[in-house]
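Student: sequence and computational prediction follow.
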Amino acid sequence: MSIVTLTMNPAIDIATTAGHVAPTDKTRCTTPRFDPGGGGINVARTIAALEEPVTAIFPAGGPPGRLLEQLVRDAAIPMRPIPVSGHTRESFAVTAADTGAQYRFVLPGPRLTAPEVHRCLAEVERAAQECRYVVASGSLPPGVPVTFYQSLADLLKDLGVPLVLDTSGAALRAVRRGVHLIKPSVRELADYAGRPLPDDESRIAAARELVEQGVSEIVVVSMGPDGTLAVTRDDAHWIASIEVPVRSGIGAGDAQVSGIVVGLARGYPLDAAVRLGIAAATAALVTPGTGPGRPDRIAELFHQLTARPDGGRGQLAVPL
């Protein structure tokens, strides 16, 4: 296997539409779409769409857990589910047809026991013997120590396997060393830094602090329509986004992680890997639910970015 993904808080993502959303009134919805969800599973779906070998590891429990496994199986993604006693969570998104606004409801997930958490780490350790990258993405469910991702980073560092991490809040703040690449949003990076980051200069400085402190070798800061910053110890650059009409924003960040890690696994330079990530995220924006973008569309968008005179790499407003 080339890439392993870990989703500690997976979900069944339910997406539907309604003519109008208002308090108190019953909201009549269209036939729902069911997708396997949670950060790492979303990442795995786009990696698979890009035809890179991937295996998804995740805890699953109760009838929703069995449905999740079936949805992952239907997506033709090899998996290693870890049985847990709690019920896998569900997430619900409703798009109002009259305004285009999307309302997203996210449940906390089951409480995992210490032995269940240990089994998740042990499964990653087994799978990591045969992979090039591990991607851990998403929140931590109740019962999982906030230091879990640091424990994972230490484990993979000892095995010599690079960790790509996409998380937020306390789970991100608890990471202090040993990650290969972290992909925060501007808001998540500001939360980690403990201060506002209003411009390129402040964002680069905050990202470089993570690099210099040994938290991560690479920090990729996603800024939505404002593009993406990629920062290492010796370099920092900005790559423009591509403007498209948005059908669903769910999973676009996960798709960006997918494109980046696929690019790295294929030996692309960081610039090119980030462009592939932007292409994958852009393709996901025009896809319903949390479905991955079409491979041909991702390839078209990647070519579009690469064909720009500057290769999609823009000039930064600050000196490096």
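Tutor: Received the coordinates, thanks. Residues are numbered from 1 along each chain as shown.

Student: use CA for all of it now, contacts and neighbours both
Tutor: OK.

Student: what sits against the residue lying closest to residue 80 once chain neighbours are set aside?
Tutor: Ranked by C-alpha to C-alpha, 6 or more residues apart in numbering and with sequence neighbours excluded, the top spatial neighbour of residue 80 is residue 57, at 4.8 Å. Residue 57 makes contact with 4-7, 79-82, 120, 123-124, according to C-alpha atoms under 8 Å, 6 or more residues apart in numbering.

Student: likewise residue 44?
Tutor: Taking C-alpha under 8 Å, 6+ apart as the contact definition, residue 44 lies against 5, 54-56, 77, 258.

Student: could you do residue 113 as well?
Tutor: Counting by C-alpha under 8 Å, 6+ apart, residue 113 touches 143-144.

Student: how far away is it from residue 151?
Tutor: Distance of residue 113 to residue 151, given as C-alpha to C-alpha, to the nearest Å: 16 Å.

Student: also residue 291?
Tutor: Going from residue 291 to residue 151 by C-alpha to C-alpha gives 31 Å.

Student: below is an additional structure, to be compared with the one above:
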Amino acid sequence: MTGGIVTLTMNPAVDVSAVTDMVVPTDKLRCRDPHRDPGGGGINVARVIRRFGGTCRAIYPAGGITGRLLQDLLQRQGIENTAIDIAAGTRESFSVTEARSGAQYRFVLAGEALGPAEWQACIDAVAAHASPHHYVVASGSLPPGVPDDFHARLGKALADREVRLVVDSSGPALDGALRHGVYLAKPNLQELRGLTGAPLERRSDWEDAAGELVLAGRAEIIVLTLGEEGAFLVTRDLRIRADAVPVKAVSAVGAGDSFLAVMVWRLASGDGLEAAFRHAVAAGSAALLTPGTDLCHRADTERLAEQVRTERIAFN
């Protein structure tokens, strides 16, 4: 590999998934096939990279019984990890699939607050493990107590290390990261609308808004994920559209994390942007094929990558 990968997950979770026959109010819903996975944006990225044969270190805060379970789950999956001890317990999330309809219901608990010493320890841990030419992937929401400019603080701590900071977040946390400037950001359309304050109703509006973020120096690369509309990548010199691969979705959990993981893994392995982008689109579609809180698989991703169609777009 040409660069190592470190992920940071500030609001991790133990993800619990199960199946029930039918979701109805009041009655006890007897669930079967329970499964637990380590979860949260950066942790999911690390899981995919490890599954694809890459190496990655996952850094995250963890506390209480659930935090110990999270560490155990990561170790069972062979993921190198560093847990930052915190006073509060790690959260859980729960998803249940209704067998009759195939519909999936997702319940996400809020994370507990972190104190200044705790979130600063997370920044320090990343700085300690990130070497020149590493990719640092900060992905997921920020829990209470963590400042909106957290990613900017992280970027400043890494400024002299020649690392590539990748951010996948939303709201003020994403805005704060882009105000500092990052290597790559992966907003979806809703998040891009929030950043710009504009309705962005047409495709050309989406693409121009993403391009303006790059021209303003807020990111070297913007990858806009658009669900069934595919995805769009823009740099100062390149604009690429990609169509989504139509698949029958089993679960939507982890599609964005799978996309980002494969994008970064392929870049760190030496791929060019267009090849990495094409495989990332395939990974996002491949994640839809897996049940519960599972993520994309390499065989599905490589098969679907052959079906991804990309198109270079001329600058206006």
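Tutor: Sure thing, it's come through. No experiment lies behind these values; they were computed from the predicted model shown.

Student: if we can go back for a sec, who has more neighbours, residue 291 and residue 151 of structure 1?
Tutor: Of the pair residue 291 of structure 1 and residue 151, residue 291 is the one with more neighbours under other C-alpha atoms under 10 Å, namely 24 against 16.

Student: next up, the contacts around the most centrally placed residue in structure 2.
Tutor: Nearest residue to the geometric centre of structure 2 (C-alpha atoms, centre = their mean): residue 257, 3.5 Å. Counting by C-alpha under 8 Å, 6+ apart, residue 257 of structure 2 touches 41-42, 44-45, 284.

Student: buried members of these into ChimeraX, please.
Tutor: Buried residues among these (16 or more other C-alpha atoms under 10 Å), as a ChimeraX selection:
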select :41,42,44,45,284
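
Student: list the buried residues in stretch 202-209 of structure 1.
Tutor: If you call a residue buried by 16+ other C-alpha under 10 Å, then stretch 202-209 of structure 1 has these buried ones: 203-209.

Student: with stretch 10-21 of structure 1 instead?
Tutor: 10-18, 20-21.

Student: which residues in structure 2 does that stretch align to?
Tutor: Aligned by TM-score structural alignment, stretch 10-21 of structure 1 falls on residues 12-23 of structure 2.

Student: so what's the aligned residue in structure 1 for residue 277 of structure 2 closest to, chain neighbours aside?
Tutor: The alignment partner of residue 277 of structure 2 in structure 1, by TM-score structural alignment, is residue 274. For residue 274 of structure 1, ignoring the flanking residues on the chain, the nearest one in space by C-alpha to C-alpha, 6+ apart is residue 260 at 5.2 Å.

Student: trace that neighbour over to structure 2, please.
Tutor: Aligned partner of residue 260 of structure 1 by TM-score structural alignment: residue 263.

Student: in contact with its match, which residues?
Tutor: Counting by C-alpha under 8 Å, 6+ apart, residue 263 of structure 2 makes contact with 276-277, 279-280.

Student: isn't there a strand covering it?
Tutor: No: looking at residue 263 of structure 2 with DSSP: H, G, I helix; E, B strand; the rest coil, it is helix, so not inside a strand.

Student: show me which of the contacts of residue 44 of structure 1 is closest to residue 147 of structure 1.
Tutor: Distance to residue 147 of structure 1, by C-alpha to C-alpha, is smallest for residue 5 among these, at 18.3 Å.

Student: number of residues surrounding the closest one?
Tutor: For residue 5 of structure 1, the count of nearby residues is 29 (other C-alpha under 10 Å).

Student: helix or strand: which one has it?
Tutor: Assessed by DSSP states H and E, residue 5 of structure 1 sits inside strand 3-6.

Student: next one: residue 175 of structure 1
Tutor: In the assignment (DSSP H and E), residue 175 of structure 1 maps to no helix and no strand.

Student: show me the contacts for it.
Tutor: Residues near residue 175 of structure 1 by C-alpha under 8 Å, 6+ apart: 147, 149-150, 215.

Student: try residue 314 of structure 2
Tutor: Contacts of residue 314 of structure 2 by C-alpha under 8 Å, 6+ apart are residue 239.

Student: distance of it from residue 217 of structure 2?
Tutor: For residue 314 of structure 2, the distance to residue 217 of structure 2 equals 20 Å [C-alpha to C-alpha].

Student: likewise residue 151 of structure 2?
Tutor: Relative to residue 217 of structure 2, and taking C-alpha to C-alpha, residue 151 of structure 2 is found at 16 Å.

Student: neighbour count: the two, which is higher?
Tutor: Shown here are residue 151 of structure 2 and residue 217; by other C-alpha under 10 Å, residue 151 has more neighbours (29 against 16).

Student: what lines up with the more buried one in structure 1?
Tutor: Aligned partner of residue 151 of structure 2 by TM-score structural alignment: residue 149.

Student: ok so, going back, what helix or strand is the residue nearest to the centre of structure 2 located in?
Tutor: Assigned by DSSP H and E, residue 257 of structure 2 belongs to helix 255-268.

Student: how big's the offset between that helix and structure 1?
Tutor: Here the mean offset of helix 255-268 of structure 2 against structure 1 after fitting is 0.6 Å, by mean C-alpha distance after the TM-score superposition for structure 1.

Student: in that helix, which residues are buried?
Tutor: For helix 255-268 of structure 2, burial by neighbour count (16+ other C-alpha under 10 Å) applies to 255-268.

Student: thanks a lot, see you next time.
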